[in-house]
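Student: predicted model and sequence below, questions to follow.
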Amino acid sequence: MSEIPDVLLEATNGSLRLRLVRYEFPEIKNDKWDSNWLVVFGEGHIDGRRWRFESPCLSTVEVGALVDWLHKVANGEEVDEIGFMEPHLEFDLIGRSHVRVSFALEAAPPWVDGYDLDNRIGFDILIGPQLANAAADLRSQFDAFPVRGMDE
């Protein structure tokens, strides 16, 4: 059995390696909210400085939406803005050529005020095959964490 790859987004001045680690509450299987929070591990790099974070900052539903969003952006399709309930990570389409990846709260590097959501730190990546690869790798990870408890 092959190992599921981390999501990797790289630019000249920054990078993000992302991995879905586990459900925050694995024992809760029938609640549409608590059943679906995922603990996310990230390793960031901006301007030569590195940091790591591990936080329950995305839900399964949000990960599925991010997979679709990255895929569409990589293919040049029109997309709406994407946002998450917990604003730790942000992905913004910048024109037709770049995606900005930015960090706040527990995902922010320790040398910045992660609680200043108006002054996020991040980096821009070119739109291209890298985004398609990131979408495919995130899809592989997402398949291991199905959406649970949505019948309630």
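Tutor: Great, that's in hand.
Student: going by C-alpha atoms from here, please, whenever you check contacts or count neighbours.
Tutor: Will do.
Student: check contacts around the residue sitting nearest the centre point of the chain.
Tutor: Centroid-nearest residue in the chain: residue 89, 6.0 Å away (criterion: CA atoms, centre = their mean). Residues in contact with residue 89 (CA atoms under 8 Å, 6 or more residues apart in numbering) are 57, 101, 102, 103, 104, 107.
Student: distance-wise, check it relative to residue 30.
Tutor: As judged by CA to CA, to the nearest Å, residue 89 and residue 30 stand 26 Å apart.
Student: use this one as the comparison:
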Amino acid sequence: MRLPSGDGAEVQIRPVAYQFPWIATPGDWDANWLMVEGVVRLSNGEGWSFSDPCLTTWEASSIAEWLRQVATGSAQPSAFPSEDDERLQIFTEPNLALSLETRVQGRVTIRVHISVQSLPPWLTADHDKDLFDYFVSLNVSEADLQGAIDDWASEIAAFPNR
């Protein structure tokens, strides 16, 4: 999934494999962990990539649902979410989180919160910010949002719940 911003920033994330492909016990958490690759580019051109088992198959599906809610206008913006804000989409591993900043004239600004092992290399996992404080704001058109929804749905289809 690619979320491009009007200012040149961009976040790409995609599931690439089950973390433990040899485990196939239905409903087992270990059987449903996904390796996720991410590429982040800031508006100033700096960027980095990461690869980490940071989503379950269930959480990947919840991202698709949240993105659909953003597209339809049923997801509510959040001034600046904290861990306790139910509008912040958090997952078991805190590497990634999502929040909606604004919706204005056919565009949405989505925050991709990045923590721990997925942080940029110039920040360490023990930096002085709290979880989810580091984020990239992406001002995304409706067309690009729909493209991201379609891409994510296609990408996670290859990794069904086991």
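Tutor: Structure's in. What do you need? Just so we're clear, the structure is a prediction, and the values are computed from it rather than from any experiment.
Student: picking up where we left off before, tabulate the contacts of residue 89 of the first structure (a markdown table), appending secondary structure.
Tutor: Listed next are those as a markdown table, based on DSSP: H, G, I helix; E, B strand; the rest coil:
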| residue | secondary structure |
| --- | --- |
| 57 | strand |
| 101 | strand |
| 102 | strand |
| 103 | strand |
| 104 | coil |
| 107 | helix |
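Student: in the second structure, which of those residues still touch?
Tutor: Counting by both residues aligned by TM-score structural alignment, their matches' CA atoms under 8 Å, the contacts of residue 89 of the first structure that remain in contact in the second structure are 57, 101, 102, 103, 104, 107.
Student: go ahead and confirm the fifth one touches residue 88.
Tutor: So that's residue 104 of the first structure. Yes: applying CA atoms under 8 Å, one finds residue 104 of the first structure in contact with residue 88, separated by 4.7 Å.
Student: returning to what we had before: and the residue nearest to the centre of the first structure, what pairs with it in the second structure?
Tutor: In the second structure, the residue paired with residue 89 of the first structure according to TM-score structural alignment is residue 96.
Student: which position in the second structure pairs with residue 54 of the first structure?
Tutor: So residue 54 of the first structure corresponds to residue 51, using TM-score structural alignment.
Student: state the number of residues packed around that match.
Tutor: Residues contacting residue 51 of the second structure under the criterion other CA atoms under 10 Å number 16.
Student: quickly find the element holding it.
Tutor: strand 47-56 (DSSP states H and E).
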